[in-house]
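Colleague: how would this look folded up:
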Amino acid sequence: MNVIKANGDEVPFDEERIRRSLRRVKADPDVVEIVLERVIGKMYDRITTSDLYSIVFAELKTLQRGSAGKYNLKRAIMQMGPTGYPFEKLIAALFDADGYTAATGQFIKGRCVTHEVDVVAAKGDLLYHAECKFHSFLGKVCNIKHALYAHARFVDIEKGFASEAPRKGGIYKGMLVTNTRMTSDAIAYGTCAGLGLLSWDYPQEKSLRGWIDSTGLHPVTSLTSLSVKSKRQLLERGIVLCRELKGSPGILAEIGLSKQNIDDVMDEAYAIFETVTAED
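Modeller: A predicted model of the protein is given here:
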């Protein structure tokens, strides 16, 4: 049987790829095989990757919610929109987890103009300025134009810093961040120009997906026990990460959830925490 990818390409069905994706989100070994068996039973020739994903997710959700929430990460991040502010907060939290001091929405004076920088992260003499390109739909990518724009802004900021004596001697790095993918031209330009790049699957050694999984900083939109409306209400109240519920579960009652629903949400959130703790 063949599978139709989002770009229209037709490729053979690869059950090992599904097995790897389930293992990556720490599904139990027996759950992996049960899900795969059920998926194969529902497969049909020329199924789209989107429909295939939906089947895998639905089956995993019935067996292991914590892993299902992690499996749903790409779409969960897209649900953080329509604005990019929650995504920027997620990126700042990832930097914080790596020992940086990060802030969002900072206005920084360049040599020519003042720029609003999505995320600024500092550790010692190293200072990152990250331009975040958030996409709410599958298929959207960051291309060479995004890389050129981000680099031009960074160069102006860097030259502005160089003109200020107190800031001389620091290491300044620009960065382009997206929740989807980058084109080969964008990656080639960023690599050549010294622009940091972070996308869903790049760089391979520390992609956005890998960074989130390794830190356990999953967005509240990952939680399968929350309705779309409830997720939106939490984001509107500034609750972006599952871990933020750990310190303030009362906010779930504030948005109208029943005690049973609150228990389900917290159980799922803790299941995500526990899989990360087990890895550590």
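Colleague: switch to C-alpha atoms for all contacts and neighbour counts from now on
Modeller: Fine.
Colleague: Any idea how many residues pack against the nearest residue to Pro203 once chain neighbours are set aside?
Modeller: Closest residue to Pro203 apart from its sequence neighbours, by C-alpha to C-alpha, 6 or more residues apart in numbering: Leu197 at 7.3 Å. As a burial measure, Leu197 scores 21 neighbours (other C-alpha atoms under 10 Å).
Colleague: Could you also give me the structure for this next sequence, so I can compare it with the first?
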Amino acid sequence: MNNIKIKKASGVIEDFSSRKLLDSLIRSGTDRDQAGEILEKITSEISPYMSTKRIYRLAQKYLRQFNRATGLRYSLKRGLMRLGPSGYPFEKYFGEIMRQYGYHVDVGIILEGKCVKHEIDVFAANDREVVSVECKYRNNAENAPDVKVAMYVHSRFQDLRPVMKARYPDRTFTGWLVTNTRFTSDAIQYAECMGLRMKSWRYPDGNSLEKMIESKKLYPVTVLSTLNSYQIRKLIDHRIILMKQLAQMDERDIRRLLSITGNKAAELKHQANELCFCE
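Modeller: Predicted structure coming up:
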């Protein structure tokens, strides 16, 4: 398919890239042959100026026809968007990611800096380092955190640094800025110049947010499109935010918590097991 235009979530018009779509299908866990078949099906349905959201839904549909777990993995970006409408579920989710990486974690605490107090979204510590995390949840891709956000967050970390160094003299202190979408190019340029660590969708290469998630299969329960917002909130309120935590629940507890049938609870548990290979 040559020179067909598609529309990104930001409204930008760009050329459709079959290579980018193929790569994303392979990253979801599909083998190359299956990915090629799915690509052919999708490209046959793409029309000029189709939205990337619509293309994503086509990919998700065909992935699920081949393999349901692979389809769920492809739903990760959308699942991160569903960690709203406030930013607090995303903060709890990233705190759980850090906990799974061996950190002791506190979410939503107040720390005294050299000059003023700061509300910290996620505070994580292990034997080697102490990490203060500022989480910026966005419910659409157009509102990417920009350089002003990076500068503000960096200044807060600089105020915390001398206090943290005094309190934890045997550990390094780092500040992280994390978003569920992407950063603007000037935010990245500033962060790389100033040494501010940032994580987002596809950034940095090899150690991005989705890489942290995929390497330990830390998928949020929001990848399940069959869950409504009330059920998601009930799970998160009961500290069930990862699919692997859902997989560890008893079917009867799932049924009672979400007010669903036994068959539905069994299906949710099976999907969770299938995705994180817990069975």
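Colleague: Superposing both, give me the TM-score.
Modeller: The TM-score (TM-score structural alignment, normalised by the length of the second structure) is 0.89; 273 aligned residues with a C-alpha RMSD of 2.0 Å.
Colleague: Which residue of the second structure is paired with the residue nearest to Pro203 of the first structure in the alignment?
Modeller: Aligning on TM-score structural alignment places Leu197 of the first structure opposite Met198 in the second structure.
Colleague: which residues does its match contact?
Modeller: Met198 of the second structure is in contact with Trp176, Leu177, Val178, Ile188, Ala191, Pro204, counting by C-alpha atoms under 8 Å, 6 or more residues apart in numbering.
Colleague: go again using 10 Å as the cut-off
Modeller: The contact partners of Met198 of the second structure, by C-alpha atoms under 10 Å, 6 or more residues apart in numbering, come to 133-135, 150, 175-179, 183, 187-188, 191-192, 204, 208-209.
Colleague: Got a quick PyMOL command for the buried subset of these?
Modeller: Burial among the contacts of Met198 of the second structure is assessed by 16 or more other C-alpha atoms under 10 Å; the matching PyMOL selection reads:
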select buried, resi 133+134+135+150+175+176+177+178+179+183+187+188+191+208+209
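Colleague: Now do the contacts for Met61 of the second structure.
Modeller: No Met there; residue 61 of the second structure is Lys. When contacts are counted by C-alpha under 10 Å, 6+ apart, Lys61 of the second structure touches Ile38, Ile42, Ile55, Arg68, Gly71.
Colleague: can I assume it sits in a helix?
Modeller: Yes. Lys61 of the second structure: assigned to a helix according to DSSP: H, G, I helix; E, B strand; the rest coil.
Colleague: related to what we said a few turns ago, so the residue nearest to Pro203 of the first structure, which state does it fall into?
Modeller: What three-state DSSP gives for Leu197 of the first structure is strand.
Colleague: show me the contacts for the spatially closest residue to Met182 of the first structure that is not a sequence neighbour.
Modeller: Once flanking residues are discounted, Met182 of the first structure sits nearest to Cys142: 4.6 Å by C-alpha to C-alpha, 6+ apart. Applying C-alpha under 10 Å, 6+ apart to Cys142 of the first structure gives the contacts 133-135, 176-187, 199.
Colleague: wait, which of the residues you listed is closest to Lys246 of the first structure?
Modeller: Proximity of the contacts of Cys142 of the first structure to Lys246 of the first structure (C-alpha to C-alpha) peaks at Asn179, which lies at 24.8 Å.
Colleague: Quick check: the closest one touching Phe134?
Modeller: Yes. Using C-alpha atoms under 10 Å, Asn179 of the first structure is in contact with Phe134, at 6.0 Å.
Colleague: Arg54 of the second structure corresponds to which position in the first structure?
Modeller: Counting by TM-score structural alignment, the partner of Arg54 of the second structure is Asp51.
Colleague: Quick one: neighbours of its match, just the number.
Modeller: Asp51 of the first structure, neighbours per other C-alpha under 10 Å, totals 13.
Colleague: repeat for the one 3 residues further on
Modeller: Using other C-alpha under 10 Å, Ser54 of the first structure is surrounded by 14 other residues.
Colleague: Look up the average distance of the one helix or strand it maps to to its aligned counterpart in the second structure.
Modeller: In this structure, Ser54 of the first structure sits in helix 49-63 according to DSSP states H and E. When the second structure is overlaid, helix 49-63 of the first structure sits 1.9 Å from its aligned residues on average, using mean C-alpha distance after the TM-score superposition for the first structure.
Colleague: how about that helix: buried residues?
Modeller: Going by neighbour count (16+ other C-alpha under 10 Å), the buried part of helix 49-63 of the first structure is Leu52, Ile55, Val56, Phe57, Glu59, Leu60, Lys61, Leu63.
Colleague: nearest spatial neighbour of Gly69 of the first structure, skipping sequence neighbours?
Modeller: That would be Ser222: by C-alpha to C-alpha, 6+ apart, it lies 4.8 Å from Gly69 of the first structure.
Colleague: Show the contacting residues for that neighbour.
Modeller: With C-alpha under 10 Å, 6+ apart, Ser222 of the first structure has these contacts: 66-77, 79-80, 231, 241-242, 268-269, 272.
Colleague: And Ala59 of the second structure, by the same measure?
Modeller: Counted by C-alpha under 10 Å, 6+ apart, Ala59 of the second structure has contacts 21, 24-25, 35, 38-39, 41-43, 53, 65, 71, 74-75.
Colleague: Fine by me, thanks again.
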